[in-house]
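Chemist: Next one to model:
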Amino acid sequence: MYIWLFVVPVASKLLIHIGDTANIIIFSHEFNVNLNLPFSWKVFYLAAVFFTLATLLFKFRCPKLIRDHKNFDSFSAEKRPEWHLMFYAEDIGINFSEYKEKYKDNRKLYALIEPDAVTTGPITSGMFWELHRHSNRERAISYYSCLILYMAGLFCIAWVFIENLNWVLQSW
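Modeler: Presented below is the predicted three-dimensional model:
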C-alpha cells in the first residue's frame, strides 16, 4: 500500500518527458499510439495518500481484538486460551477479571430468564463476542476518521475512473 506514495510521483515525472504520441511498427505496419494520460496524477496521488493515512490509522488505533480476529473461529484456530482475552480487554481499558465475573453473572441471570436457552459449556465464545462488540464501540473518533479517509480515497479513485471513462467516450 505504501509503495504508491513513491511510485506515483516517480512515474509521473518519468512520463512527463515522453511525447504525446509514439509510432510503433509491427510487421511493417505503422501504428500511431496516443500516450496522453486521461487522468490527473495529482488526484491519483491524493488517493494513495488517503489510503496510506487510513491504513496507518487502522494499524495503530484499531483495537487489537478487531485487528487480529474477525470472528471466534479465527481466535480458536490459533488455540488461544480464555485468559488470552485479557490482553485484548486491557487494550481497550477493561479490567478482565471484573469483566469475566460480570459476564458469568449475566449468563446466570439469562439462564433464569430463559431456562430453555443453552447457557452451559465453555464461556470463551460468548466472552469473545461480548468483548468484540465492546471493542467495536471503542475509539469512535479513530474509527470515523479511518472511514472518512478510505471514503476520500475511494472518491479520488472514482474521480480518476470517471475521467478515464469520459476520455474514452470522447475519443470514441
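Chemist: C-alpha only now, for contacts and for neighbours.
Modeler: OK.
Chemist: Now do the contacts for the residue minimising distance to the centre of the chain.
Modeler: When the chain is reduced to its mean C-alpha position, the nearest residue by C-alpha atoms, centre = their mean turns out to be residue 55, at 6.4 Å. Going by C-alpha atoms under 8 Å, 6 or more residues apart in numbering, residue 55 touches residue 146.
Chemist: Could you measure from it over to residue 10?
Modeler: Per C-alpha to C-alpha, to the nearest Å, residue 55 is found 22 Å from residue 10.
Chemist: Now do the lengthiest helix in the chain: which elements does it pack against?
Modeler: Longest helix in the chain, counting residues (DSSP state H): helix 140-171. With contacts taken as 3 or more C-alpha pairs under 8 Å, 6 or more residues apart in numbering; DSSP states H and E, helix 140-171 sits against helix 41-61.
Chemist: Now show me the structure for the sequence below, then we'll compare the two:
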Amino acid sequence: MGHVDHPDPRTPRHPASHERRHTMTARIPVTVEGNLTGDPEHGASDAGNDWARFTIAVNDRRFNDTTGTWEDTGTLYHRVVVFNHQAKNVAASLHKGDNVLVAGDLRFGTYTDKNTGETRETRDIVADNVGASLKFASITVERHPKVDGPAATGPSTTPTASAGILR
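Modeler: You can find the predicted model right below:
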C-alpha cells in the first residue's frame, strides 16, 4: 500500500479525496521503538509553528518455545508528528533507518474518500518526546539554549485534523 508524500502537512495524504475529517480526542499514551522509513519531513504552519512528520516501522519478533528461535511476526507502521523546537531537532538529527523511541498520544481519525464515498480511518502518534535509541548506536548530545514560552512545553493547542497536520 503506497502513499504520496506532500511537503505541506495540511495537504491530505489522499489527494482529491479528502472531504471531512473527524478526530477522536481520547488520550491514549503510547511508547514505541522502531526504525525511520524515510527522512523526516519538516515545515511550518501558517502561524509559524514548526512541525516534523515521519513514519517508523516496528518489527515484531517473538521467541518460539518449540523451535528455540526468534521469529519475525510482522511489521507495523506508525505515522508520527512532532511540533515546535523538537520538530527542528528531529529534522536535523534523524534520518532513514535510524532507530528511535517515540512517546506520545495515539490519535484516530476518519475522512470520507470523495472517489469512493467510503469512510477511511487514520492513526497517528502526536509525539511529546522523540529520541535516538542507543541500543546499537552512540550519539553526542548538543544542548540548545533554553526556549521560553509555548515552544518550550509543546503545542499551545491540541492539534486537530482541521488543522490538517494529522492525516
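Chemist: And the TM-score, once the two are fitted together?
Modeler: For this chain pair, the superposition-based TM-score is 0.20 by TM-score structural alignment, normalised by the length of the second structure; 60 aligned residues with a C-alpha RMSD of 5.4 Å.
Chemist: in what helix or strand does residue 54 of the second structure lie?
Modeler: If you go by DSSP states H and E, residue 54 of the second structure is part of strand 50-64.
Chemist: buried sites along that strand?
Modeler: 50, 51, 52, 53, 54, 55, 56, 57, 58 (16 or more other C-alpha atoms under 10 Å).
Chemist: can I get those residues in a markdown table with distance to residue 80 of the second structure?
Modeler: Shown next, in a markdown table, are these (distance: C-alpha to C-alpha, whole Å):
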| residue | distance to residue 80 of the second structure |
| --- | --- |
| 50 | 14 |
| 51 | 10 |
| 52 | 8 |
| 53 | 6 |
| 54 | 5 |
| 55 | 6 |
| 56 | 8 |
| 57 | 11 |
| 58 | 12 |
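Chemist: where along the second structure do the helices fall?
Modeler: 84-93, 150-153.
Chemist: Give me whichever of those is most buried.
Modeler: helix 84-93 (a mean of 18; mean count of other C-alpha atoms under 10 Å).
Chemist: That one vs strand 50-64, what angle?
Modeler: 70 degrees (axes from the mean of the first three to the mean of the last three C-alpha atoms, to 10 degrees).
Chemist: tell me what helix 84-93 of the second structure is packed against?
Modeler: strand 41-44, strand 50-64, helix 150-153.
Chemist: what does the longest one rub up against?
Modeler: What it means is strand 50-64 of the second structure. Residues outside strand 50-64 of the second structure that contact it (C-alpha under 8 Å, 6+ apart) are 9, 32-45, 69-85, 87-88, 90-91.
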